[in-house]
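[1] Okay, predicted coordinates and the sequence, questions at the end:
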Amino acid sequence: MIPQHQTALASAEGLLNRYHSGNCFFLSSPQGTLLTEGELAVVTGEEQQFQASLVSQKVKIIWEELKRSGYDNPMIVGAVPFAPGKPARLIVPEKVFWEDRTQMDADAGSGDQQSPGTVLKLEEEPSPADYMDGVERALGKIRAGELSKVVLSRTLRLTAAADVDPAQLLRQLAANRSGSYTFAVDLPHATLIGASPELLVSRRGKMMITNPLAGSAARSADPVEDQRRAASLLTSGKDLHEHAVVVEGIVEALRPFCRTLEAPERPSLIQTPTMWHLSSEIKGELLDPAITSLDLAAALHPTPAVCGAPTEAAREAIEEIEPFDRGFYTGMVGWCDSRGDGEWIVTIRCAEVSGRDLRLFAGAGIVEGSEAAAELQETSAKFRTMLHAMGLDN
């Protein structure tokens, strides 16, 4: 149920080709493909630090003003960072384009491979050795009973010989079928772009769905080995425990909002071109039709899938161990309309692009039984989504 002030274009490819950085928001999901242009209003000031109640108040005031000006069902789009107190990027767009179909042609983006050419500089933060040291520190906290899970991430900073075009990179991610949710968001000094496999929450009328992913294995080019890895993931005690921690946390966060809530007893498998993931689709019926997708997303963010459990203890461990600010990585990106419908995606498999500079992100969930070398390898596999779209080997 996209806002009615929409404009139809010929296809999802038409929206993809229309996208350009600097004035657009783009999100392609199984529900459809959304492109917005321009800004009618920007959520600014204190509300922009994503205090959910203040954001909702500010947005509702803006929406009411727009409705009096003839907009039937205005929306908000944008991105929220991982850490509380950091500025979000949330706007009310001027134009909204929507296409129900999401399937791109098989040759979408072909011949248009985004490559930065010569990479003049590549920095890993933290270094592989330091990342594994961080995993060991996290395992110490888990053994001490401070945590049951914490997600530790690292970045790749690339400086290319030529500017990277976000529009080309977005087209390549879509062509590669890199994830269920392909997105691009304008930030003040960069473009946030990615292909996430993970739905934070979707709300349609009184029904909501969330689809957490936790527990992962890298894909193999050998079909036999690839299937072995998938089967092993489904029976891995360590990964099933990690997934159960996430599902339990999400159900607990959603229970106050839902009349009914259904979660599968065991996870299933989903795949991307680079990874296998354990997946659980959790569905609920809302208690109150006034509860918006933004309300639900704020209650869930950040889930144990990208932070850990308990949440505050995991956040403290991340601040202590990770040597960088995540920014919008492991935040959320999406939309909400004035009826409360909307869709918010977990911001993973992504990069920040600014001219010749790119910053890529990847993380892994640390639980009892995790091994530092294996977690490092998992982050390396997750980097491949963006590296492949840029025409670079990992």
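    Thanks, I have the structure now.
[2] rest of the way, CA atoms for contacts and neighbours
    Noted.
[3] would residue 291 count as being in a helix?
    No. With DSSP: H, G, I helix; E, B strand; the rest coil as the criterion, residue 291 is coil rather than part of a helix.
[4] Can you tell me, leaving aside adjacent residues, what's nearest to it?
    Once flanking residues are discounted, residue 291 sits nearest to residue 340: 6.8 Å by C-alpha to C-alpha, 6 or more residues apart in numbering.
[5] so the one you found is in which element?
    According to DSSP states H and E, residue 340 maps onto no helix or strand at all.
[6] Surely residue 285 is within a strand?
    Yes. Assigned with three-state DSSP, residue 285 falls within a strand.
[7] Please report how far it lies from residue 247.
    Relative to residue 247, residue 285 is positioned 17 Å away (C-alpha to C-alpha, to the nearest Å).
[8] Structure two is appended below for comparative analysis:
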Amino acid sequence: MKKQYKEGRFNIKSSVPLRKHALYLLDKLNGHYSKQHAQFSCLFGWYEQGEYQSYLALGQNAEYQCRLYDGHAVFTFKVAEKVVLEQKVGLCDSASSIYESLFCHLKALIQASQPYLGDYFEGDISALPFLGGWKCITSNQAYEGDMIFRATLAELIVHVQGQSCLAYGDDLLLSSLQDVLSLDEFETSMKLAKPIGIINDQKVPECREYIGNLVELLNDVSGSKDKVVLGRKRHLFSYAPVTSTQLLNHVHNERFNTYDIIVEWADEPSWVCVSPETLIKKHLETVIVEPLAGTRKGSEFSGTAAKFRQELVESVKENEEHRVAVDLFLKSVSQYCQPNSVKLEKSKNIIDLGYVQHLKSIIRGRVNEGISIFDILCSIYPPATIWGVPIKESTSRIERAEPFKREFFAGAFGFFNLQDSANFALAIRIAKLHEQTVIVYSGSGIIEGADPFHEWMETDNKMAPFLSAVVRT
């Protein structure tokens, strides 16, 4: 029997802000549709022209996947766990070549799968989002056997905009959705407000090792314009299991226009992300990238925040880091856009997230006919903001100085549809949940002249949304 997506429009009555309501709604959907929740659950919330909207998704109808095996990538398109298409290709060793191959073959797989959609789905599903993302691969060997890309077409998709939502699913799922929307939010709010108590934590690497590694990197980049982004993580051990909705409830801040992201697959740990950085957005012929590079501490006191802001504006190191990132994006995006259409609309705007301040630019262009989101991703990922320059040298430096797998940290989360609209956030300000452990990740850009202890403190500052969400018991 073919799968159906009926459309239902529902009004929202909520006493809490829209971002909070979307989170509460996902928690209620997870409880009501437990079978679908066990397969896949996702919240992807973002701002569009100042207005917040979100996709909530549960269950698994179809999926595009890529897994690494023995130096090869296996690309798969599945419907209801049935393999419809599968392709196996060789991969190169360098990071840029790996991702160029990944996105090139994903584009081919998606195109090849479309003639089969009519065999499995009734009607047009081209506007529905495939939600997911990809991991940040610093070493092929470390990711042997891993699923490095996956994007899921959920059984139930709820698109929340303002005081209404559009829902897509079969008759059975939609018939009970109004009941879920009507559930009292007070019980959910009390459950998600429960404090997250931690009994211990572990830094990976520890400060001494991190600074030692950084000093070696500074010797490497001395006398050059090279940059490398060095990451670290921190394990927070809780006395009780922590849920993704509970963690995001404590982490996100209504005052700042960041992404709200929860991604859970049955065979993966849960991920929670409040990224401030758009990797890429595409709608029709318009493409937008928003490089974020250059950081100073934030403060709740206006005078102190202004002092840090002025330091950021005047910092040669932070401005150079930002310039390199912007120049690379401009060069990469221009390859796929109409002549003279690529514009640097906003340059080095300061965004204040409370705990840190960043330099941010916005680049907009009009893509050439026939260019897909995956063509552009071939060129822009991995960006300097999470990797470094040159790519090849940065790869070997990251492998040498980072004693862990990044997994989805510094990868991306978001959605695309078969009409080639897309929105992907860089997976920074991110944590992984595994039973009673919350693992928080962050990184900083290292160039000549960087101060090792300052970089350690910067990575701590970037973890602040998660560190301030927990209580030591």
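    Noted; the coordinates are in hand. Keep in mind that this is a model prediction, so the values were computed, not measured.
[9] And the TM-score between these chains?
    TM-score of the superposed chains, computed with TM-score structural alignment, normalised by the length of the first structure, equals 0.89; 384 aligned residues with a C-alpha RMSD of 2.6 Å.
[10] Surely the residue nearest to residue 291 of the first structure and residue 290 touch.
    Yes. Judged on C-alpha atoms under 8 Å, residue 340 of the first structure makes contact with residue 290 at a distance of 7.0 Å.
[11] Which of these two has more residues huddled nearby?
    Legend: neighbour count by other C-alpha atoms under 10 Å for residue 340 of the first structure and residue 290, higher for residue 340 (22 against 12).
[12] Tell me which residue of the second structure lines up with the more buried one.
    Residue 340 of the first structure maps onto residue 420 in the second structure, with residues paired by TM-score structural alignment.
[13] Against residue 369 of the second structure, how distant is that match?
    Separation of residue 420 of the second structure from residue 369 of the second structure (C-alpha to C-alpha): 12 Å.
[14] so what's the match of residue 340 of the first structure up against?
    282, 283, 284, 372, 373 (C-alpha atoms under 8 Å, 6 or more residues apart in numbering).
[15] middle-most residue in the first structure, spatially?
    Nearest to the geometric centre of the first structure sits residue 347, at 2.0 Å (C-alpha atoms, centre = their mean).
[16] Verify the stated contact: that one with residue 330.
    Yes. If you go by C-alpha under 8 Å, residue 347 of the first structure and residue 330 touch, sitting 4.8 Å apart.
[17] quick one on the thing from earlier: from the contacts of residue 420 of the second structure, list the buried ones, please.
    Taking 16 or more other C-alpha atoms under 10 Å as the criterion, what is buried in these is 282, 372, 373.
[18] Please say which position in the first structure the last one maps to.
    If I follow you right, that is residue 373 of the second structure. Aligning on TM-score structural alignment places residue 373 of the second structure opposite residue 293 in the first structure.
[19] so who does its match touch?
    Contacts of residue 293 of the first structure (C-alpha under 8 Å, 6+ apart): 201, 202, 203, 336, 340, 341, 342, 343, 344.
[20] With residue 431 of the second structure instead?
    271, 272, 273, 438, 439, 440, 441, 466.
[21] does residue 317 of the first structure belong to a helix or a strand, and which?
    Counting by DSSP H and E, residue 317 of the first structure is part of helix 311-321.
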